[in-house]
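Undergrad: quick one, what's the 3D model for this:
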Amino acid sequence: MFARGRLGYLFTLSRPRFWLYLAGPVVVGVAFAAETTSELFSLPAVLLFAYFLVPGNVLLYGVNDVFDADVDEENPKKDDREARWRGDAVVVAAIALSFLLGLGLFAVLPARTWPYLAGFFLLGVEYSAPPFRFKTTPFLDSVSNGLYVLPGVAAFAAVSGRHPPAVAIVGAWTWAMGMHTFSAIPDIEPDREAGIRTTATFLGESRTYLYCATCWLVASGAFFLVDWRFGALLLAYPVAVFGIARSGVAVERAYWWYPALNTLVGMALTMGALWVMLYE
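TA: Alright, predicted model coming up:
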């Protein structure tokens, strides 16, 4: 029962609702990189998906919870869909093992993926941990969350043998900035009470909506330069945030709709890439 309790806690800690925030970009990256169906299930593709589906999330959110234990005492999100930090040595060891498994990717993946993997681990750890703790500095907290797209960039590079277009990375990065800052809106009051400064606490709720819409418009514009269909699809995000801001729907409720929106958009991108591979 004790071991099962630990596993249940690690499961909750890893934020299963958000697993595809890291693993989803891998699927999209592989779909756009692959030229044959066999490449979709190549060793690099499988390894990256497996790592970023669970261990990568245990690492990312585990480090976050370790260094936010005091801050999260005032956060109501920890009362239902997430869990307050109550880890012990075994849980800390599981987080450390997730990090070591990630380092193992460097040994089996081509060198062209290394900058993207290194960027993920640096930003993923230092977002929450000292000395940088990016999450406590307005705008750096937002910019550092481009880390979520780096697994997908690494997957594209591993499978295709080349780097993705720079403009696509810019588009994906600004999309992630918008997603992160939108997710920080429900935490504005708890963060202020805890003395934490973020982009959202600095701007306030109404201007944070505008900031998110701006990030997503930039992302859409960047993807228009790659393919107009991608740009049009990304317009779903500024439209959604405008609708939420105008409707009066509580952001605490709307926040939990975004995993579904991200899944639908990611699925559309992936299906489009597969269609091109198979029929064009």
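Undergrad: C-alpha from now on. contacts and neighbour counts both.
TA: OK.
Undergrad: and the residue nearest the centre of this protein?
TA: Compute the mean C-alpha point of the chain, and by CA atoms, centre = their mean the closest residue is Tyr148, 3.4 Å away.
Undergrad: so it touches Leu22, yeah?
TA: Yes: the pair formed by Tyr148 and Leu22 meets the contact definition of CA atoms under 8 Å, at 5.7 Å.
Undergrad: need the helices for the stretch 101-250 of the chain, in chain order.
TA: 114-126, 140-143, 150-160, 166-184, 188-194, 199-203, 205-226, 228-234, 236-247 (DSSP state H, counting those that start in this stretch).
Undergrad: burial-wise, tell me which of the ones you listed comes out on top.
TA: helix 150-160 (a mean of 26; mean count of other CA atoms under 10 Å).
Undergrad: any idea of the angle that helix forms with helix 166-184?
TA: In terms of direction (axes from the mean of the first three to the mean of the last three CA atoms, to 10 degrees), helix 150-160 departs from helix 166-184 by 150 degrees.
Undergrad: list the helices and strands helix 150-160 packs on?
TA: helix 20-33, helix 43-53, helix 114-126 (3 or more CA pairs under 8 Å, 6 or more residues apart in numbering; DSSP states H and E).
Undergrad: what about those helices, which gets the closest to Val241?
TA: helix 20-33 (18.5 Å; CA to CA).
Undergrad: which residues sit against the helix or strand following that closest one?
TA: Sequence-wise, the next helix or strand downstream of helix 20-33 (DSSP states H and E) is helix 37-40. With CA atoms under 8 Å, 6 or more residues apart in numbering as the test, helix 37-40 has contacts from 30-31, 34, 45, 159.
Undergrad: could you do stretch 168-187 as well?
TA: Counting by CA under 8 Å, 6+ apart, 75, 142-149, 153, 199-201, 205, 208-209, 211-216, 218-223, 226, 251-252, 255 sit against stretch 168-187.
Undergrad: hang on, the earlier thing: list the contacts of the residue nearest to the centre of the chain.
TA: Per CA under 8 Å, 6+ apart, neighbours of Tyr148: 21-22, 25, 120, 176.
Undergrad: isn't Phe230 up against Ala222?
TA: No: applying CA under 8 Å as the test, Phe230 and Ala222 come out as separate, 9.2 Å apart.
Undergrad: show me what contacts Leu48?
TA: With CA under 8 Å, 6+ apart, Leu48 has these contacts: 23, 26, 105, 151, 155.
Undergrad: need the contact list for the nearest residue to Asp68 once chain neighbours are set aside.
TA: Closest residue to Asp68 apart from its sequence neighbours, by CA to CA, 6 or more residues apart in numbering: Ser128 at 7.6 Å. By CA under 8 Å, 6+ apart, the residues touching Ser128 are 63-64, 67-68, 134-135.
Undergrad: could I have the buried ones of the residues you listed as PyMOL selection syntax?
TA: Buried residues within those, by 16 or more other CA atoms under 10 Å, are selected in PyMOL with:
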select buried, resi 63+64+134+135
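Undergrad: let's compare: structure for the following, please.
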Amino acid sequence: MSTLVRLLRLSRPRFWLYLAGPVLVGLSFGADALTDLVAPLSLALVAYFLLPANVFLYGVNDVFDADVDRANPKKDEKEVRYRGDVWTLVAVVASLALGVALVAWAPAAARPWLVGFFVLGAAYSAPPLRLKTRPPLDSLSNGLYILPGAAAYAALTGTAPPLAALAGGWLWTMAMHTYSAVPDVEPDRRAGIETLATVLGRDRALAYCAACWLLSAAAFALLDPRAGLLLLVYPALVAVVELRDVDVDRAYWWYPGVNAVVGAVFTVAGLWGVVGA
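TA: Predicted coordinates for the structure are as follows:
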């Protein structure tokens, strides 16, 4: 049981919706009828990106960050450290195998997005690229989080999502990634690891996040002004953190809840279109 608990904690349950959420949004906007949402492939996409994909993504990260994580206090409370246990490796390989099966099952229009997720997910943490240590590629590569949503949309429609949605989503992930790296600035600097956050420093990193989130809101506003207005909550939160002098380490843990609410609004908006149709 302790092994199962460790694997679940490794998968970052607080962040499960960071991958499954985009799938739900993609399905809700790609569906023509409610039956599309409960089709076997749709359910498989949700199930895979809810848990196995997180085991793969964060497992690869923890395996190749083992040395760095020794000095990261976040691993003492919110997460777990990889200590060389074989079950973590087994779980990561099994999750990847399930992902390969999902790629084979998915229609051709969805496969490039799924393959992109696995390639970027591995390249982010694993050598030789290890994009997480190559700013600004560490930020840019985090567009991998929207690729499951693009795959879900393409699986139902046979076409790519609108360019504005892809651009807005990619910018959103770039900001979210750098924001999440701000609490790790000091541990990363002590370990000699460069990220965009360590290069910019706290204040300029937060300004970068606010700028990316503003551009994301502008991109989504091209699709629907209401979507753009909704996404303004993110730069507004950055302003609140600065003006109220809130510790970023504390504010960072607000975002799973904020993201879940924003994602739910997007999903309901998509479903409303399906029901109305």
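Undergrad: quick one on the thing from earlier: from the contacts of Ser128 of structure 1, pick the one nearest Phe99 of structure 1.
TA: Set against Phe99 of structure 1, the nearest of those by CA to CA is Val63 (10.1 Å).
Undergrad: work out for me the element that closest one sits within.
TA: Assigned by DSSP H and E, Val63 of structure 1 belongs to helix 55-67.
Undergrad: mean distance between that helix and structure 2 after superposition?
TA: Compared with structure 2 after fitting, helix 55-67 of structure 1 deviates on average by 0.3 Å (mean CA distance after the TM-score superposition for structure 1).
Undergrad: count of neighbours near Tyr58 of structure 2?
TA: Counted with other CA atoms under 10 Å, residues neighbouring Tyr58 of structure 2 total 18.
Undergrad: list the contacts for it?
TA: Contacts of Tyr58 of structure 2 by CA under 8 Å, 6+ apart are 10-12.
Undergrad: redo that, cut-off 6 Å
TA: Ser11 (CA atoms under 6 Å, 6 or more residues apart in numbering).
Undergrad: give the equivalent position in structure 1 for it.
TA: Under the alignment by TM-score structural alignment, Tyr58 of structure 2 pairs with Tyr61 in structure 1.
Undergrad: try Phe15 of structure 2
TA: Aligned partner of Phe15 of structure 2 by TM-score structural alignment: Phe18.
Undergrad: for that match, give its distance to Tyr148 of structure 1.
TA: In this view, Phe18 of structure 1 and Tyr148 of structure 1 are 11 Å apart by CA to CA, to the nearest Å.
Undergrad: now swap in Asp65 of structure 1 and tell me
TA: Relative to Tyr148 of structure 1, and taking CA to CA, Asp65 of structure 1 is found at 18 Å.
Undergrad: residues touching stretch 89-97 of structure 1, excluding its own?
TA: Leu59.
Undergrad: let's go with 7 Å and repeat that
TA: Stretch 89-97 of structure 1 is contacted from outside by 58-59, 62, using CA atoms under 7 Å, 6 or more residues apart in numbering.
Undergrad: got it, and stretch 13-21 of structure 1?
TA: Counting by CA under 7 Å, 6+ apart, 53-54, 57-58, 61-62, 82-83, 148, 259 sit against stretch 13-21 of structure 1.
Undergrad: now that stretch: how far from the chain's centre is it?
TA: With CA atoms, centre = their mean, to the nearest Å as the basis, stretch 13-21 of structure 1 stands 9 Å off its chain's centre.
Undergrad: just the buried residues of that stretch, please?
TA: Result for stretch 13-21 of structure 1 [16+ other CA under 10 Å]: buried residues 13-16, 18-21.
Undergrad: stretch 258-268 of structure 1 now?
TA: 258, 262, 265-266.
Undergrad: number of nearby residues for whichever residue in structure 1 pairs up with Leu4 of structure 2?
TA: Under the alignment (TM-score structural alignment), Leu4 of structure 2 pairs with Leu7 of structure 1. Leu7 of structure 1 has 13 neighbours, counted by other CA under 10 Å.
Undergrad: the counterpart of Leu105 of structure 1 in structure 2: neighbour count?
TA: By TM-score structural alignment, Leu105 of structure 1 lines up with Leu102 in structure 2. Using other CA under 10 Å, Leu102 of structure 2 is surrounded by 17 other residues.
Undergrad: then Asp245 of structure 2?
TA: 9.
Undergrad: map it onto structure 1.
TA: Matched to structure 1 by TM-score structural alignment, Asp245 of structure 2 sits across from Gly248.
Undergrad: again with Gly270 of structure 2
TA: Here Gly270 of structure 2 is matched to Ala273 in structure 1, going by TM-score structural alignment.
Undergrad: gap between the alignment partner in structure 1 of Ser125 of structure 2 and Leu101 of structure 1?
TA: By TM-score structural alignment, Ser125 of structure 2 lines up with Ser128 in structure 1. Applying CA to CA, the value for Ser128 of structure 1 to Leu101 of structure 1 is 20 Å.
Undergrad: nearest spatial neighbour of the alignment partner in structure 1 of Ala71 of structure 2, skipping sequence neighbours?
TA: Aligned counterpart of Ala71 of structure 2 in structure 1: Glu74 (TM-score structural alignment). Distances taken as CA to CA, 6+ apart put Pro190 closest to Glu74 of structure 1, at 5.6 Å, once the chain neighbours are dropped.
Undergrad: want to throw the helices and strands packed on helix 150-160 of structure 1 into CSV with distance to His163 of structure 1?
TA: Output for these, formatted as CSV (distance: least, CA to CA, whole Å):
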stretch, distance to His163 of structure 1
helix 20-33, 10
helix 43-53, 15
helix 114-126, 10
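Undergrad: relative to Ile244 of structure 1, which of these is closest?
TA: Closest among those, using CA to CA: helix 20-33, at 21.2 Å.
Undergrad: the closest one against structure 2, how far on average?
TA: Looks like 0.4 Å for helix 20-33 of structure 1 (mean CA distance after the TM-score superposition for structure 1).
Undergrad: relative to the whole chain's centre, how far out is that helix?
TA: For helix 20-33 of structure 1 - counting by CA atoms, centre = their mean - the centre lies 11 Å from the chain centre.
Undergrad: what sits closest to the residue mapped onto Phe202 of structure 1 from structure 2 if chain neighbours are left out?
TA: Phe202 of structure 1 maps onto Val199 of structure 2 when the alignment is built from TM-score structural alignment. Nearest non-adjacent residue to Val199 of structure 2, counting by CA to CA, 6+ apart: Pro135, 7.8 Å away.
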